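Participant: 3D, please:
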Amino acid sequence: MEAYQPFLMSKLARRQDVRFIGAMPGRYTLSDRKISDPSEVEVYACRLCSISPQAAVVEAPVRAEPGETVAAYFDDFGIIRAKATRQLPTGFAMELLLDDNERAKLAAQIKWRKRQAVSREPDKREYPRIQPQEPCTLLTLPDGGHLPCFVIDISQSGAAVSAAVLPARGTPVAVGGLIGRVIRRLDVGFAVQFTEIHELKHLERLLAPPAKAMKEVG
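Facilitator: Okay, the predicted model is just below:
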């Protein structure tokens, strides 16, 4: 028997499905794509929105095409192989390519994750990082071009960003409406330091993509 067979679920099975719904950071690759531009990256950051032993939904900077192979990693669930099934406005849904044993293991991991109380050590940095409620926005480059990006986390002084490009250190950019410069590269993107310190209460609003830029992109 092949390790993976298309998983067809009845309505009853779907109601009994073990599902975790909650934000969880991760990373992914789209192995079917050939990278021709050296400024592009192959590993992107993402945020898991929901997962079951059969399917998952993520928010991501580069949307997988339906049928495209996805390899994702999440700390609590490990490496997950999948096929994208549909694109969403800020990410995509995918069907997990698991055998019966792998599905059972993932179901147990999901149950364990759902039982855990949320507990985090207080962030003692001067400007604590937070995960924005709406992590998908637009990155504005020095030439005025725009492209989708995913904000891994953000603080009053800067942000960690994942996109389909890796700007060089010192490059001026805007993340949504927040202006800054690239200060270093990360495993799944790059860090931007803002030109000024912003009030925490205004970050979500400033992070939203400018309406004019959205019209140009969309």
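
Participant: alpha carbons only for contacts and neighbour counts from here, please
Facilitator: Fine.

Participant: mind listing what's buried in the helix or strand encompassing Ala104?
Facilitator: Element membership of Ala104 [criterion: DSSP states H and E] is helix 100-115. Residues 103, 106-107, 109-110 are the ones in helix 100-115 that count as buried (16 or more other Cα atoms under 10 Å).

Participant: which helices and strands does the helix or strand following it pack with?
Facilitator: Once helix 100-115 ends, the next helix or strand along the chain (criterion: DSSP H and E) is strand 136-140. The criterion is 3 or more Cα pairs under 8 Å, 6 or more residues apart in numbering; DSSP states H and E, and the helices and strands that strand 136-140 contacts are strand 146-154, strand 172-175.

Participant: by how many degrees do strand 136-140 and strand 146-154 diverge?
Facilitator: 120 degrees (axes from the mean of the first three to the mean of the last three Cα atoms, to 10 degrees).

Participant: my guess is Glu204 is in a strand, correct?
Facilitator: No: the assignment for Glu204, made by DSSP: H, G, I helix; E, B strand; the rest coil, is helix rather than a strand.

Participant: one more sequence to fold, the one below, so I can look at both together:
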Amino acid sequence: MTEEDPAANARFAERRRFARVKVDLLGRFMLEDQSEYPCRVEDMSPGGVAVLTPVTPRQGERVVLYVDHVGRLEGTVQRLFDGGFASLVVATDRKREKLAAQLTWLANRHELDLPEDRRHARLQPKKQAVEIVLEDGRRYQVRIMDLSLSGAAVKSGVRPAIGERVTLGTMQGRIVRHLEEGFAIEFSKVQSLDTIEREFI
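Facilitator: Down below sits the predicted model:
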């Protein structure tokens, strides 16, 4: 019987933690020698990305990707296939959270009938100081650090329990993760861009 490779199993488990989203995005990538090439991304997750390109990098080579609607990603080439390569995404937990929110938007944009406009991928709130209301009615002022159609990351001196329901402005959601300076909220439903703009932008 072939012995299992614990490191390989760990990498596989890490990849399977993230749901893959089918996309069709244009971009470019840079190899270690600073050469750049155009590419197309066909599916991705917060942990990895499949890149279509006629250029063949080395397996294990570090790459920097610039993808429409997503932005800059760093990674390492994990696998080569006919017509492209698969790369692991090297990122902090906060960056992965942001990427997950962007992918949620990409997965739902057709349902929401939103135009494919790059400015919608990253929402910059002008109104950063907002009130949050906890389940028991307590109210706190928090500051929005990151915002998408599906959720927000806020800076706060309080840390409600993960899973607790909250209201951010007028939007209901739940706490899904604690961050270094606050917590991340997943909205109860993916918001329309009009709603986000009225509330925060």
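
Participant: after superposition, what's the TM-score here?
Facilitator: Comparison of the two superposed chains (TM-score structural alignment, normalised by the length of the second structure) gives a TM-score of 0.47, and 107 aligned residues with a Cα RMSD of 2.7 Å.

Participant: show me what contacts the closest residue to Leu168 of the second structure other than its chain neighbours?
Facilitator: Leaving out its chain neighbours, the residue that sits closest to Leu168 of the second structure by Cα to Cα, 6 or more residues apart in numbering is Ile132, at 4.6 Å. With contact set as Cα atoms under 8 Å, 6 or more residues apart in numbering, Ile132 of the second structure has these partners: 139-142, 166-169.

Participant: closest to Cys39 of the second structure out of these?
Facilitator: Leu168 (38.3 Å; Cα to Cα).

Participant: and the closest one, how many neighbours does it have?
Facilitator: Number of residues near Leu168 of the second structure (other Cα atoms under 10 Å) recorded here: 23.

Participant: want to throw the helices and strands packed on strand 136-140 of the first structure into CSV with mean neighbour count and distance to Phe190 of the first structure?
Facilitator: Shown next, in CSV, are those (neighbours: other Cα atoms under 10 Å; distance: least, Cα to Cα, whole Å):
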stretch, mean neighbour count, distance to Phe190 of the first structure
strand 146-154, 24, 10
strand 172-175, 24, 11
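
Participant: turn the buried residues of helix 100-115 of the first structure into JSON lines, including distance to Ile154 of the first structure.
Facilitator: Shown next, in JSON lines, are those (distance: Cα to Cα, whole Å):
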{"residue": "Arg103", "distance to Ile154 of the first structure": "34"}
{"residue": "Leu106", "distance to Ile154 of the first structure": "30"}
{"residue": "Ala107", "distance to Ile154 of the first structure": "32"}
{"residue": "Gln109", "distance to Ile154 of the first structure": "29"}
{"residue": "Ile110", "distance to Ile154 of the first structure": "27"}
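
Participant: which one of those sits closest to Glu59 of the first structure?
Facilitator: Using Cα to Cα, Ile110 is the member of the buried residues of helix 100-115 of the first structure that sits closest to Glu59 of the first structure, with 18.9 Å.

Participant: with adjacent residues omitted, what lies nearest to that closest one?
Facilitator: Phe20 (6.1 Å).

Participant: residues contacting Ala82 of the first structure?
Facilitator: 69-72, 94-97.

Participant: can you pull out the helices in the second structure?
Facilitator: 6-16, 93-112, 193-200 (DSSP state H).
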